[in-house]
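Q: what follows is a protein structure lacking sequence information:
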């Protein structure tokens, strides 16, 4: 057992027994307590660093799953954004091609919530965000499949479909077609010779002699007919555009192409006239699809504004007398 301690008193010049003051004892106890507190805190931190509780292990596993799902979700969203951009670009190109004007579709592209933003959220918030985005993605694909079966989940269009679009006779057979020139349309009309009703298989466009006639789509000339008989189509041309599409240009005056010749869209192929069974100079224009005549006005949309097309449609539907 430790005995009492002494100290030398310079006043009495004697060794006096040391006495512990209340202040000294308090400071000693406080120092011991602080040292013990920091030592305990260090032990707890070391324990947390080296050992994980069951709840922490469960959270770590959950975080790994969420991080994996996050990467998959972000990749899927990037694919969706790329698909939407492609569809909007194709829509813009088709709109400009068919209607000769830039599409006014508003730009609704929004940036996807990035990875660092998602990582800042807690697990519950991330699961909610992931669920919402997944629902939107599923709804988007469902809408695509419903509105246009041509786009599958792989968002592919066969090359033959692009070829068909290029082969469609979408131009008008003359330049600057005015609605008033469309004298007679497709359907039942009055025959100008016997005055009875008959099936008119094309549209009649009134033109001065010598007006240039142009090809409405690229293709191959399969027929050039010259006739002096005042009946039938007279001088006419037929062009095969592929995909079961043929256009016919009748009652011509001069033919500027030959059978077997390949031509581009918009090339002058003939001039208008009054040959064959015709009562006035005009162009009789037909579109034949899979062997059957169809209404040409449904195809004459390229570089035509909506208002002008509606006027052409109205004039073509008038029940009147044809010119051939």
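A: Good, I have the coordinates. Here the structure is a predicted model, which means the values were calculated and not measured.
Q: CA atoms for contacts and neighbours, from now on please.
A: OK.
Q: so residue 308 sits in a helix?
A: Yes - judged by DSSP: H, G, I helix; E, B strand; the rest coil, residue 308 forms part of a helix.
Q: what is the neighbour count of it?
A: 14 (other CA atoms under 10 Å).
Q: again, but for the one 10 residues further on
A: Burial of residue 318 is recorded as 15 neighbouring residues (other CA under 10 Å).
Q: against residue 293, how distant is residue 186?
A: 9 Å (CA to CA, to the nearest Å).
Q: for the stretch 1-150 of the chain, what spans make up the helices?
A: 22-50, 54-99, 115-119, 123-147 (DSSP state H, counting those that start in this stretch).
Q: okay, the ones you listed in JSON lines with distance to residue 231 and mean neighbour count next?
A: What follows is those, written out as JSON lines (distance: least, CA to CA, whole Å; neighbours: other CA atoms under 10 Å):
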{"stretch": "helix 22-50", "distance to residue 231": "101", "mean neighbour count": "11"}
{"stretch": "helix 54-99", "distance to residue 231": "36", "mean neighbour count": "14"}
{"stretch": "helix 115-119", "distance to residue 231": "75", "mean neighbour count": "12"}
{"stretch": "helix 123-147", "distance to residue 231": "47", "mean neighbour count": "13"}
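Q: mind checking the ones you listed for the one nearest to residue 196?
A: helix 54-99 (36.9 Å; CA to CA).
Q: which elements pack onto the closest one?
A: helix 123-147 (3 or more CA pairs under 8 Å, 6 or more residues apart in numbering; DSSP states H and E).
Q: tilt between the helix it packs on and helix 54-99?
A: Using axes from the mean of the first three to the mean of the last three CA atoms, to 10 degrees, the inter-axis angle of helix 123-147 relative to helix 54-99 is 30 degrees.
Q: and helix 123-147, what does it pack against?
A: helix 54-99.
Q: roughly how far out does the helix it packs on sit from the chain middle?
A: Helix 54-99 has its average C-alpha position 16 Å from the chain's average C-alpha position, going by CA atoms, centre = their mean, to the nearest Å.
Q: comparison target, given below:
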């Protein structure tokens, strides 16, 4: 039962009942309802932010986060496979290609180094999965750098291979006169009897006897440095500069098939056998020079003769007989 309230009427000297107006009652009721609604909303918001209640949006985010972790795990496995492939290429690069071309290997620390500076990854900090994303990003950076280094290394190996091919083409590796055109191998490299003075002196090349006009071949790729008769004793002669320190000389020619400044390939006909200059008969005097020093041409005949032919020529060349020039 609601309490009845009174007030004292001083004019009439009596107590009278306090009558509440209806609009006040409605106002109090409305205020109560509004306060209750606000309180309920506050409680609802607080409950939503507790870990005990998940909204559909929260569940969606959780599922997306789990998928993200799974995708990163799959990516990590693929990077492991890629890492194994790169390691195999790097091993061949260091231990096969660079060994073959006599080039220093790339240090492991240079290949595996990442990128310096923490600011590079500052944007990845402060998230729930920061460490996962950070580790994966760093691995991708390292793999990217490894691929870049390996790509440059293979470009360098390709240049070395091309240079190696040029070197192999430049080496005087064949006989200057074909075996079927030879009468005999008259004299080899070393001390021989001079045909004119009969004194024992150094013979700086090899003498190949053949018919006048027999073709003479360039023994390696090069440029014709000389094609004249201005060198004492050699008569008509040709000097080829092959590069890499190699030069060859072809003496006593009957005529030339090239001129100074002309480029030639191994196997090109550069002249013909003769007996010009200080010579006792038709033959080719052939010399090989390496870094300014005369060397034994016999060491270079591996491009067009068999092992049996090489042994036979070697026996003849090493006999101390009389040279033809």
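A: Alright, I've got the coordinates. Just so we're clear, the structure is a prediction, and the values are computed from it rather than from any experiment.
Q: ok, back up a step: identify whichever of the helices of the stretch 1-150 of the first structure lies nearest to residue 237 of the first structure.
A: helix 54-99 (24.7 Å).
Q: on that earlier part again, could the helices of the stretch 1-150 of the first structure be laid out in TSV, adding distance to residue 157 of the first structure?
A: Listed next are those as TSV, based on distance: least, CA to CA, whole Å:
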stretch	distance to residue 157 of the first structure
helix 22-50	56
helix 54-99	11
helix 115-119	32
helix 123-147	13
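Q: which one of those helices lies closest to residue 324 of the first structure?
A: helix 54-99 (29.7 Å).
Q: tell me which of residue 186 and residue 293 of the first structure has more neighbours.
A: More crowded of residue 186 of the first structure and residue 293, by other CA under 10 Å: residue 186, with 23 against 17.
Q: what's the more buried one aligned with over in the second structure?
A: Aligned by TM-score structural alignment, residue 186 of the first structure pairs with residue 189 of the second structure.
Q: where does residue 188 of the first structure land in three-state SS?
A: Residue 188 of the first structure ends up strand, using three-state DSSP.
Q: residue contacts, it?
A: Residue 188 of the first structure is in contact with 197, 198, 199, 200, 319, counting by CA atoms under 8 Å, 6 or more residues apart in numbering.
Q: my read: the last one touches residue 189, true?
A: The one in question is residue 319 of the first structure. Yes - the criterion here is CA atoms under 8 Å, and residue 319 of the first structure meets it with residue 189 at 6.1 Å.
Q: tell me which of these two has more neighbours.
A: Using other CA under 10 Å, the more surrounded residue of residue 319 of the first structure and residue 189 is residue 189, with 21 against 14.
Q: what residues does residue 320 of the first structure make contact with?
A: Counting by CA under 8 Å, 6+ apart, residue 320 of the first structure makes contact with 184, 189, 190.
Q: what about 6 Å?
A: residue 189 (CA atoms under 6 Å, 6 or more residues apart in numbering).
Q: gap between it and residue 173 of the first structure?
A: 22 Å.
Q: again with residue 81 of the first structure
A: Separation of residue 81 of the first structure from residue 173 of the first structure (CA to CA): 40 Å.
Q: over to residue 117 of the first structure?
A: 57 Å.
Q: what's the answer for residue 7 of the first structure, then?
A: Separation of residue 7 of the first structure from residue 173 of the first structure (CA to CA) stands at 125 Å.
Q: who has more neighbours out of the two?
A: residue 173 (24 against 11).
Q: tell me the contacts of residue 256 of the second structure?
A: residue 271 are the contacts of residue 256 of the second structure under CA under 6 Å, 6+ apart.
Q: at 10 Å instead, please
A: Shown in contact with residue 256 of the second structure (CA atoms under 10 Å, 6 or more residues apart in numbering): 216, 227, 228, 236, 237, 238, 269, 270, 271, 272, 273.
Q: again, but for residue 302 of the first structure
A: 94-100, 169-172, 216, 309.
Q: which strand or helix spans residue 44 of the second structure?
A: According to DSSP states H and E, residue 44 of the second structure maps onto helix 22-48.
Q: that older thread, mapped onto the second structure, which of the contacts of residue 302 of the first structure are still contacts?
A: For those, the aligned pairs still in contact in the second structure (both residues aligned by TM-score structural alignment, their matches' CA atoms under 10 Å) are 169, 170, 171, 172, 216.
Q: helices along the second structure, start to end?
A: 22-48, 56-92, 98-100, 108-112, 130-170, 307-317 (DSSP state H).
Q: could you dump those into JSON lines with distance to residue 301 of the second structure added?
A: Listed next are these as JSON lines, based on distance: least, CA to CA, whole Å:
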{"stretch": "helix 22-48", "distance to residue 301 of the second structure": "91"}
{"stretch": "helix 56-92", "distance to residue 301 of the second structure": "32"}
{"stretch": "helix 98-100", "distance to residue 301 of the second structure": "23"}
{"stretch": "helix 108-112", "distance to residue 301 of the second structure": "42"}
{"stretch": "helix 130-170", "distance to residue 301 of the second structure": "13"}
{"stretch": "helix 307-317", "distance to residue 301 of the second structure": "7"}
